[in-house]
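Q: sequence and computational prediction follow.
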Amino acid sequence: MAQVLEFKLPDLGEGLTEAEIVRWLVEVGDVVAIDQPVVEVETAKAMVEVPCPYGGVVTARFGEEGTELPVGAPLITVAVGERPASGEADTAGAEGSGNVLVGYGTSEAPARRRRVRREQPVSGASAAGSRAVTGQGAAPVAVNGQAGAPESEDGPVPVISPLVRRLARQNGLDLRELTGSGPDGLILRADVEYALRAAARAGGAAQTAQPHAPVPQATSTATAPQPTAPQPTAPQSTAAAVHGEIRTPLKGIRGAVADKLARSRREIPDATCWVDADATELMRARTAMNAAGGPKISLLALLARICTAALARFPELNSTVDTDAREVVRFDHVHLGFAAQTDRGLVVPVVRDAHARDAESLTAEFARLTEAGRTGTLTPAELTGGTFTLNNYGVFGVDGSTPIINHPEAAMLGVGRIVPKPWVHEGELAVRQVVQLSLTFDHRVCDGGTAGGFLRYVADCVEQPAVLLRTL
């Protein structure tokens, strides 16, 4: 007799209390092995594949893609000890592995739980374990006063969220006629909105060509008025999007960034100073290093090495403010964050113990974390715990900026693009490689003299890399 075990959303660490289901990696009826990833979720920190500690047959799934669940909410149920109908070997193990992220097995789900409302009732095993498929295949039909569509025999259309299905359904759009622009052909909300705008333009052109044509009546109960029995309406963003206004929910990584930036502006009395520096010698030094053989050294790694040397001289900037205790907390280590732009928004991976790394080690770690950011595999631990941030906004082709401090840190060094400019060098006008450096700092941890001293030291190292020899 098989034993059915429930696998709940585990504690993902770093104080995270909820996650959004991005993509299911298994279907009901699939055989899973112990520690096999079963779902990909997005937290406020990163994308995470969640492994199941049990082996067996998936009997139910809870939550559609796009659903936001709290830690401790059920994810799937697994029949342990049951031999699949196909005769595959029994991989079940009731004891499980226990290797599911942090704190697996939260016994009680928080009282607050947010779910994506299903548009039509689903009975039997489908309600417990399979994805509701609506708005696909044939034209929409009325189900209890709401628009719906029978499930296609060809299987579900890959759609990023139930909201996208509802938007298509309410406008009579067949999702199978669309080509998704997301990963693996995933249909995004932007794809549906584009199709609706194209249909609106085509309809307008037809009415212009036939000005006396009668106005057609609504063909879908989803758009027909229901004065006697009001139906749940789509969010304002859904309706507005058809008329040229697009609204994007601030959630996941984007929401976390928004919250952190807003908090930084509210709590930190920041100030910015900047200076132009001649980076010609730094660029020559890097060229010489890379010409000598061995792993290539990145410019970001050299700038990071300069940062750690400057923080050793001006440790006030490697700190944070404990507002409750009204104390400045200074760190004896440098966990260096660096801003990286990804498809899911801005992330700030952290290089641990950057002060103890040489240029080669920094180059390798920057490359590893940057690639993880692009692929969405950064862990929560790799995105938290920074003590100082280096922001190379020069990669966007801009000279200067006044960045917002990465709360709860106390400072951020910004580096603009390095470009040839007229410069007085050794008493004569010459064309040199010039960069603008900026420092945004928390005025509570230091005054302008300290901030200016830090920035001037950084500029001196950029202009004369030999200055770094004093701290090596």
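A: Alright, I've got the coordinates. Quick caveat, the model's predicted, so the values are computed rather than measured.
Q: CA atoms for contacts and neighbours, from now on please.
A: Noted.
Q: now the residue positioned nearest the centre of the chain: how far from residue 351?
A: For the chain, the residue nearest the mean C-alpha position is residue 253 (3.7 Å; Cα atoms, centre = their mean). Noted for residue 253: a distance of 19 Å to residue 351, by Cα to Cα, to the nearest Å.
Q: the longest helix along the chain packs against which elements?
A: In the chain, assigned by DSSP state H, the helix with the most residues is helix 189-209. Identification of packing neighbours for helix 189-209 by 3 or more Cα pairs under 8 Å, 6 or more residues apart in numbering; DSSP states H and E yields helix 162-170, helix 236-242.
Q: mind listing what the nearest residue to residue 376 once chain neighbours are set aside touches?
A: Spatial nearest neighbour of residue 376, chain neighbours left out: residue 47 (5.5 Å); criterion: Cα to Cα, 6 or more residues apart in numbering. Listed by Cα atoms under 8 Å, 6 or more residues apart in numbering, the contact partners of residue 47 are 40-41, 376-379.
Q: can you get me a residue count around the closest residue to residue 26 other than its chain neighbours?
A: Distances taken as Cα to Cα, 6+ apart place residue 38 nearest to residue 26, at 5.5 Å, with adjacent residues excluded. When neighbours are counted by other Cα atoms under 10 Å, residue 38 registers 21.
Q: so which strand or helix has residue 38?
A: strand 36-42 (DSSP states H and E).
Q: now the element after that strand, going C-ward?
A: Going down the chain from strand 36-42, the next helix or strand is strand 47-52, by DSSP H and E.
Q: between strand 36-42 and that next one, find me the angle.
A: Angle, strand 47-52 to strand 36-42, by axes from the mean of the first three to the mean of the last three Cα atoms, to 10 degrees: 150 degrees.
Q: what about the strands in the stretch 301-450 of the chain?
A: Secondary structure of the stretch 301-450 of the chain (DSSP state E, counting those that start in this stretch): strands located at 319-322, 327-330, 336-338, 340-342, 345-347, 350-351, 388-391, 411-415, 419-425, 428-442.
Q: so for residue 76, which of those sits nearest?
A: strand 345-347 (29.6 Å; Cα to Cα).
Q: which parts of that closest one are buried?
A: Buried positions in strand 345-347, judged by neighbour count with 16 or more other Cα atoms under 10 Å: residue 347.
Q: contacts for it next, please.
A: Contact with strand 345-347 is made by 253-254, 257, 339-341, 373, 383, as judged by Cα under 8 Å, 6+ apart.
Q: which of those residues sits closest to residue 3?
A: residue 253 (37.4 Å).
Q: now do the contacts for the closest one.
A: Contacts of residue 253 by Cα under 8 Å, 6+ apart are 42-46, 344-345, 347.
Q: Provide the secondary structure category for it.
A: Put simply, residue 253 is helix when judged by DSSP: H, G, I helix; E, B strand; the rest coil.
Q: also this one, for the comparison:
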Amino acid sequence: MAQVLEFKLPDLGEGLTEAEIVRWLVEVGDVVAVDQPVVEVETAKAMVEVPCPYGGVVTARFGEEGTELPVGAPLITVAVGAPASGGPTDAAKLPAAQGTPAAASGQGSGNVLVGYGTSEAPARRRRVRPDRPAPVTAPPPPPQPPASASASAEPTNGRVRTGESVAGPVAVISPLVRRLARENGLDLRELTGSGPDGLILRADVEYALRAAAVQGRTTTAAPASHPRLAAQPTATAVPTVTSAGTRVPLKGVRGAVADKLSRSRREIPDATCWVDADATELMRARAAMNAAGGPKISLLALLARICTAALARFPELNSTVDQEAREIVRLDQVHLGFAAQTERGLVVPVVRDAHARDTEGLNAEFARLTEAARTGTLTPGDLTGGTFTLNNYGVFGVDGSTPIINHPEAAMLGVGRIIPKPWVHDGELAVRQVVQLSLTFDHRVCDGGTAGGFLRHVADCVEQPAVLLRTM
């Protein structure tokens, strides 16, 4: 006899207590394998796929896309050892992945998140036909485009609900965009997407809603084309357009950032020092490295290598303050965070053990994390545990800044844009590539002399990259 097991939203770690359903990956009636992802959720840290530890037939799922659930709330129920509708009753007739001891006993795999204990790629889901059992050796079906997905009581990828009927295919980047349009009465078929192949992005919907608010209407079509507001962070929560303005809940990534910044301002007595540096030789060194072949070395990787060298000389800045114990905790490993602006808002991915990586290793890890940030696939582990942050705000075209320290760290190095400026070089006025460097630090962990020494060493390495040879 089949045993129906309930799979609840698991503890996602890092103190997270809730998550929003972004996209269902299975439907009622699907056969799922052990550790197969069944739902994609967005937490305050990242977007993650949640695998089910049971194998069997999905009998129910709880919550529509866009619903926020607390940890411990039911996600799906799975009939373990159940026959495919109208098929044989023994578990051996299910796909091979379902006949594992874990599934048969109801114990599950014990795994929670993809990348946290799941070592193999999950099997693709197979739709159970009501007139025949799922074959044991049948290969998984090829991926189907979103528009061909079967209709259900909830929106499916690429389709929009209008009242109680399903409209034609619309290329939309995510279910959250559909929800935003639906809750504000916006017809996505009237929009022209600014994404690849006309894909409708959240910025397109928000642009249309702002235009509607200005014109005093609740529904409007966006212009045929408009600039994508990529430089502006978007909230993970759905804005509400009112006659007085737009109200944006501080939830998800944006809410987590707001809480951390507020805590940093409350707890950390920060101070900032800065210096201008001649980056001409650093830029020449980078050009020479890249001309030699191999992966292109980014400026961020070079600056990160300089940071780790400076932290080795001034370890006070790689620390945190234990307020309850009233102790400064100096950390042995450098886990280097770097600020990255994405469509979901500001995130700070972390390069683990940056002190043990050479420039090429740092470069590769920056590339991996940047791509994951762009696609929204950073894991909670990628976004936590930093001990020092590098903030390259020069990409926004500004020279300087006094950033807020990424709590509970003790310091952040800021790097402005590198531009040609008049500079006295070898006793003569010349045009050189100049950058402003700033260090914001927790004054509890060190005095200005230590902070100034750190910043001066960074500037010396920027001006004379050969200084790094001492620590390579």
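A: Alright, I've got the coordinates. All figures in this text were calculated on a predicted structure; none of them were measured in a lab.
Q: from residue 341 of structure 1, how far off is the residue nearest to residue 376 of structure 1?
A: On the measure of Cα to Cα, residue 47 of structure 1 and residue 341 of structure 1 end up 15 Å apart.
Q: returning to what we had before: roughly how far does the residue nearest to residue 376 of structure 1 sit from residue 237 of structure 1?
A: Counting by Cα to Cα - residue 47 of structure 1 and residue 237 of structure 1 are separated by 25 Å.
Q: kindly report the same for residue 155 of structure 1.
A: To residue 237 of structure 1, residue 155 of structure 1 is 29 Å away according to Cα to Cα.
Q: looking at these two, which is more packed in?
A: Higher neighbour count among residue 155 of structure 1 and residue 237: residue 237, with 13 against 10, using other Cα under 10 Å.
Q: and that one, what does it touch?
A: Taking Cα under 8 Å, 6+ apart as the test, what residue 237 of structure 1 contacts is 245-247.
Q: so which of those residues wins on neighbours?
A: Most surrounded of the contacts of residue 237 of structure 1: other Cα under 10 Å gives residue 246, at 14 neighbours.
Q: state the distance from that one to residue 197 of structure 1.
A: 12 Å.
Q: could you do residue 281 of structure 1 as well?
A: From residue 281 of structure 1 to residue 197 of structure 1 the distance is 54 Å (Cα to Cα).
Q: in the stretch 151-300 of structure 2, which spans are strands?
A: Under DSSP E, counting those that start in this stretch, the stretch 151-300 of structure 2 gives strands at 161-162, 165-166, 240-242, 245-247, 270-278.
Q: between those strands, which gets nearest to residue 191 of structure 2?
A: Of all the strands of the stretch 151-300 of structure 2, strand 161-162 sits nearest to residue 191 of structure 2, with 15.2 Å by Cα to Cα.
Q: thinking again about what came up before, okay if I get the contacts of strand 345-347 of structure 1 as JSON lines plus distance to residue 425 of structure 1?
A: Output for those, formatted as JSON lines (distance: Cα to Cα, whole Å):
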{"residue": "253", "distance to residue 425 of structure 1": "45"}
{"residue": "254", "distance to residue 425 of structure 1": "45"}
{"residue": "257", "distance to residue 425 of structure 1": "42"}
{"residue": "339", "distance to residue 425 of structure 1": "32"}
{"residue": "340", "distance to residue 425 of structure 1": "34"}
{"residue": "341", "distance to residue 425 of structure 1": "35"}
{"residue": "373", "distance to residue 425 of structure 1": "40"}
{"residue": "383", "distance to residue 425 of structure 1": "41"}
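Q: from the residues you listed, keep the buried residues only.
A: Buried, going by 16+ other Cα under 10 Å: 253-254, 257, 339-340, 373, 383, out of those.
Q: would you mind giving the helices and strands packed on helix 189-209 of structure 1 as a markdown table with distance to residue 264 of structure 1 added?
A: Formatted as a markdown table, these follow (distance: least, Cα to Cα, whole Å):
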| stretch | distance to residue 264 of structure 1 |
| --- | --- |
| helix 162-170 | 32 |
| helix 236-242 | 28 |
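Q: what angle do the helix or strand encompassing residue 21 of structure 2 and strand 36-42 make?
A: Element membership for residue 21 of structure 2, per DSSP H and E: strand 18-24. In terms of direction (the same axes, to 10 degrees), strand 18-24 of structure 2 departs from strand 36-42 by 120 degrees.
Q: mean shift between strand 18-24 of structure 2 and structure 1?
A: Strand 18-24 of structure 2, aligned to structure 1 and superposed, deviates on average by 1.2 Å (mean Cα distance after the TM-score superposition for structure 1).
Q: how about residues contacting that strand?
A: 38-44, 63-71, 174-176.
Q: list the buried residues in that strand.
A: 18-24.
Q: again with stretch 76-90 of structure 2
A: Under the neighbour-count criterion of 16+ other Cα under 10 Å, stretch 76-90 of structure 2 has 76-85, 87, 89 buried.
Q: residue 454 of structure 1 against residue 309, yeah?
A: No - the criterion here is Cα atoms under 8 Å, and residue 454 of structure 1 misses it with residue 309 at 9.8 Å.
Q: how many residues are close by residue 326 of structure 1?
A: There are 8 residues near residue 326 of structure 1, going by other Cα under 10 Å.
Q: which residues does the closest residue to residue 285 of structure 1 other than its chain neighbours contact?
A: With sequence-adjacent residues excluded and distances taken as Cα to Cα, 6+ apart, residue 285 of structure 1 is closest to residue 465, at 7.5 Å. With contacts defined as Cα under 8 Å, 6+ apart, residue 465 of structure 1 is in contact with 281-282, 285.
Q: please check the residues you listed and keep the buried ones.
A: 281-282, 285.
Q: out of the contacts of residue 47 of structure 1, who has the most neighbours?
A: Highest count within the contacts of residue 47 of structure 1 by other Cα under 10 Å belongs to residue 41, 24 neighbours.
Q: picking up where we left off before, quick one: which of the buried residues of stretch 76-90 of structure 2 is nearest residue 292 of structure 2?
A: Distances from residue 292 of structure 2 to the buried residues of stretch 76-90 of structure 2, taken by Cα to Cα, are shortest for residue 76, at 54.2 Å.
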